[in-house]
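Student: Sequence and computational prediction follow.
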Amino acid sequence: MADTPKVGFTRMKDGTAEDYALLHELEKPYLALTADRVLDELRRQGDATLEGYRITRMTHGLQSATRAERDGADIDWIVGALLHDIGDGLAPQNHDRFSAEVIRAFVRWDVAWVVEHHGIFQMLYYAHHYGWDRNARDRFRDHPCFDSCAEFCERWDQSSFDPDYDTLPLEHFEPMLREVFARKAYDPDVIREGYVSPLTAG
């Protein structure tokens, strides 16, 4: 098997059009495997407990997505619920922003915004026990996605730590995840900047 061709430069500023055309082509198979890498990370979270909680990190995501689907949410909200904590492994202190960046190029902007800010909205349920401001989310009170984030947390995030809940398996959500990550990145028809979608069909 022939070696993969290489660019000629050692500094990016010295690259030629041909170098960057080569990199563009070589990147395509890697980009096509994004969904596989995300699925692998979810599976790794199945081996990692939420320390002190009664379920794993993966189960929390699956349970959130299961609740979203059963509430009649569309595919963007379901995948957002599934992956809202995908950043926990590498960025536990800012996992919400990390998770949002994983999905931002492939889902509606409001879904990405909610995932990015769900951490501060979740503080409503526990921050007072640490002497913190449980209403820190109020700084976003005038944002058009405020109500969506509050509802996301109430319906799907804070309630999804139940080991007895009938949670759907990862295999159920895999086709949805693959469909979302197969989209053209940052497609304006997908992102729909400024549009605030309902969380449920009802």
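Tutor: Alright, I've got the coordinates.

Student: alpha carbons only for contacts and neighbour counts from here, please
Tutor: Noted.

Student: quick one: contacts for the most centrally placed residue in the chain?
Tutor: Among the residues of the chain, the one closest to the centroid is Leu83, at 3.7 Å (C-alpha atoms, centre = their mean). By C-alpha atoms under 8 Å, 6 or more residues apart in numbering, the residues touching Leu83 are Gly61, Ser99, Ile103.

Student: Check which helices and strands the lengthiest helix in the chain sits against.
Tutor: Secondary structure assigned by DSSP state H gives helix 17-32 as the longest helix of the chain. Using 3 or more C-alpha pairs under 8 Å, 6 or more residues apart in numbering; DSSP states H and E as the contact criterion, helix 17-32 has no neighbours among helices and strands.

Student: How far does that helix sit from its chain's centre?
Tutor: Distance of helix 17-32 from the chain centroid (C-alpha atoms, centre = their mean, to the nearest Å) equals 26 Å.

Student: Which residues does that helix contact?
Tutor: Val7, Gly8, Phe9, Ala182.

Student: try this one next to it:
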Amino acid sequence: MQDDQVSFTQMKDGTKEEYLLLQELEKPYIALTADRILDELRRQGDASLEGYKINRLQHGLQAATRAERDGADIDWVVGALLHDIGDGLAPQNHDRFSAEVIRPFVRWDVAWVVEHHGIFQMLYYAHHYSWDENARDQFKDHPCFDSCATFCERWDQSSFDPDYDMLPLEHFEPKVRQVFARKAYDPENVREGFVSSLSA
């Protein structure tokens, strides 16, 4: 076995020492998570929202700017910025994909809202396709229902305006780096069961 490589070809054959080696070797890659997130956001600047007046990056920037201007904390601002980060690879379930990107690092209510914002957004357009615009009502007894409704009304559905004075990605970069530098799934960050305010 090379010093920087395991000997097994099936995971079930790995030793504790090999898995500890892998854990150590993966640390630099994990440390660059924020860089990869920011790179994906920049790529979204080249990805149109077909038919809309803005691109995908601008939509996220507008949502995050609105959140920040409402006095939302860092988890909500980063959640708003990244709520559609999954569009590139998972356009049919981007909400759930996006939630999994942020889930290890933000409060559970923020991840829940991002995960469900797609169905809540249907309130604004589903009737045009003869779909159920009230599909979100299946979650009416969930503690995050009002948070998700507010997120969609104030920050998501309203953020398609080419004239909105949005803050640039560089403004949000320190917040992205701070959130993704957290220990993954730290109970102090996740705060399971706590429902936070979306504004100051």
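Tutor: Yep, it's here. The model shown is predicted, which means the values in this text are computed figures rather than measured ones.

Student: that older thread, and the contacts of Leu83 of the first structure as TSV, adding neighbour count?
Tutor: Below are the contacts of Leu83 of the first structure laid out as TSV (neighbours: other C-alpha atoms under 10 Å):
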residue	neighbour count
Gly61	28
Ser99	21
Ile103	25
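
Student: can you redo those as JSON lines with distance to Trp132 of the first structure and secondary structure?
Tutor: Converted to JSON lines, the contacts of Leu83 of the first structure look like this (distance: C-alpha to C-alpha, whole Å; DSSP: H, G, I helix; E, B strand; the rest coil):
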{"residue": "Gly61", "distance to Trp132 of the first structure": "26", "secondary structure": "helix"}
{"residue": "Ser99", "distance to Trp132 of the first structure": "24", "secondary structure": "helix"}
{"residue": "Ile103", "distance to Trp132 of the first structure": "29", "secondary structure": "helix"}
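
Student: Looking at these, spot the one nearest Asp14 of the first structure.
Tutor: Ile103 (32.3 Å; C-alpha to C-alpha).

Student: Ala112 is in contact with that closest one, correct?
Tutor: Yes - here Ile103 of the first structure lies in contact with Ala112, judged by C-alpha atoms under 8 Å, at a distance of 6.7 Å.

Student: and for these two, which residues touch both?
Tutor: By C-alpha under 8 Å, 6+ apart, the residues touching both Ile103 of the first structure and Ala112 are Gly80.

Student: so what's His95 of the first structure up against?
Tutor: His95 of the first structure neighbours (C-alpha under 8 Å, 6+ apart): Asp85, Ile86, Gly87, Asp88.

Student: Surely the first one touches Gly61?
Tutor: To tie it back to what came earlier, the one meant is Asp85 of the first structure. Yes - between Asp85 of the first structure and Gly61 there is a contact at 6.9 Å, judged by C-alpha under 8 Å.

Student: Give the residues shared as contacts by these two.
Tutor: Shared contacts of Asp85 of the first structure and Gly61, defined by C-alpha under 8 Å, 6+ apart, are absent.

Student: I'd like to know how many residues surround Ser148 of the first structure.
Tutor: 19 (other C-alpha atoms under 10 Å).

Student: Just the element for it, please.
Tutor: Using DSSP states H and E, Ser148 of the first structure sits within helix 146-152.

Student: just how off-centre is whichever helix or strand comes after that helix within its chain?
Tutor: Going down the chain from helix 146-152 of the first structure, the next helix or strand is helix 170-181, by DSSP H and E. How far helix 170-181 of the first structure lies from its chain's middle: 13 Å, per C-alpha atoms, centre = their mean.

Student: Also stretch 56-74 of the first structure?
Tutor: Using C-alpha atoms, centre = their mean, the offset of stretch 56-74 of the first structure from its chain centre is 12 Å.

Student: Run through who's touching it.
Tutor: 42-50, 77-85, 155-157, 159-161, 165, 167-170, 199-202.

Student: Name only those of these that count as buried.
Tutor: Among these, those buried by neighbour count (16 or more other C-alpha atoms under 10 Å) are 42, 45-46, 50, 77-85, 155-157, 160-161, 167-168, 170, 199.
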